[in-house]
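S.K.: Okay, predicted coordinates and the sequence, questions at the end:
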Amino acid sequence: MSLPEEVAEAVSVAAERAGLSVSAWVTRAAAHSARVEAGLAAVTEWEREHGAITAADLSRAAAVLADADAQMFGGVDEERIAG
């Protein structure tokens, strides 16, 4: 695999910051990108079958996720995060 020099340098710095080898960092980045692409494809397929996702759908999903987070992690201290 070859990368432009400036990209290779940025990857090297990012890998070092993360405490990873360049190979491990690139593997992690590629896996993340593949998951994002798969998610986007799944949304496209779902919308083809059911229609466009609405703001109300997103709001309901956010509420479900917030509830799941609260159950899993005991809630979030909003003041601590903002502070």
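M.R.: Cool, the structure landed. All values derive from a computational prediction rather than experimental measurement.
S.K.: from here on, contacts and neighbour counts on C-alpha atoms
M.R.: OK.
S.K.: Point out the other helices and strands that the longest helix seen in the chain packs with.
M.R.: Criterion DSSP state H: the longest helix present in the chain is helix 22-50. Contact partners of helix 22-50 among helices and strands, from 3 or more Cα pairs under 8 Å, 6 or more residues apart in numbering; DSSP states H and E: helix 5-18.
S.K.: and the helix it packs on, which residues are buried?
M.R.: 11-12, 14-15 (16 or more other Cα atoms under 10 Å).
S.K.: let's bring in a second model and compare:
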Amino acid sequence: MEVDTLGGDVAGHKDADGRGRLLEGLDDLLLGHEEPEANDTETYDNGVKVVPSYLLESDIVYADNIQPLLVDSGYYTTEQVESGQS
């Protein structure tokens, strides 16, 4: 995967943005043992019902914030960022 895609690593549960925490207990959710956590129960109305959602805050990555957002967080190593590969 190229670094510029920054599309989360579900298998590795990289958690620079909180997605890893949401994946914890996913098996129970998929088996119907629990209701999924939601932090927005008003925004997404599909015409039949309001769909509960969990909205994550996002960060836009620029050259001047790569270090704190991607490297310091452990999402990528300096070498991966410098080479453009993960």
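M.R.: That came in fine, so what should we check first? A quick note: this is a predicted structure, and the numbers were derived from the prediction, not measured.
S.K.: TM between them?
M.R.: The TM-score (TM-score structural alignment, normalised by the length of the first structure) is 0.25; 42 aligned residues with a Cα RMSD of 4.2 Å.
S.K.: how far off helix 5-18 does the longest helix of the first structure point, in degrees?
M.R.: 100 degrees (axes from the mean of the first three to the mean of the last three Cα atoms, to 10 degrees).
S.K.: Can you list the buried residues in helix 22-50 of the first structure?
M.R.: Buried-residue list, helix 22-50 of the first structure, by 16+ other Cα under 10 Å: 22, 25-26.
S.K.: and the next element down the chain from it?
M.R.: Per DSSP states H and E, the first helix or strand lying C-terminal to helix 22-50 of the first structure is helix 55-73.
S.K.: name the helices or strands packed onto that following helix?
M.R.: Partner elements for helix 55-73 of the first structure (3+ Cα pairs under 8 Å, 6+ apart): none found.
S.K.: Following element in sequence after it, please.
M.R.: helix 78-82.
S.K.: Can you get me a residue count around residue 21 of the second structure?
M.R.: If you count neighbours by other Cα atoms under 10 Å, residue 21 of the second structure ends up with 12.
S.K.: how much space is there between it and residue 79 of the second structure?
M.R.: Residue 21 of the second structure is 26 Å from residue 79 of the second structure, where distance means Cα to Cα, to the nearest Å.
S.K.: Can you name the helix or strand that residue 66 of the second structure falls in?
M.R.: Going by DSSP H and E, residue 66 of the second structure is part of helix 66.
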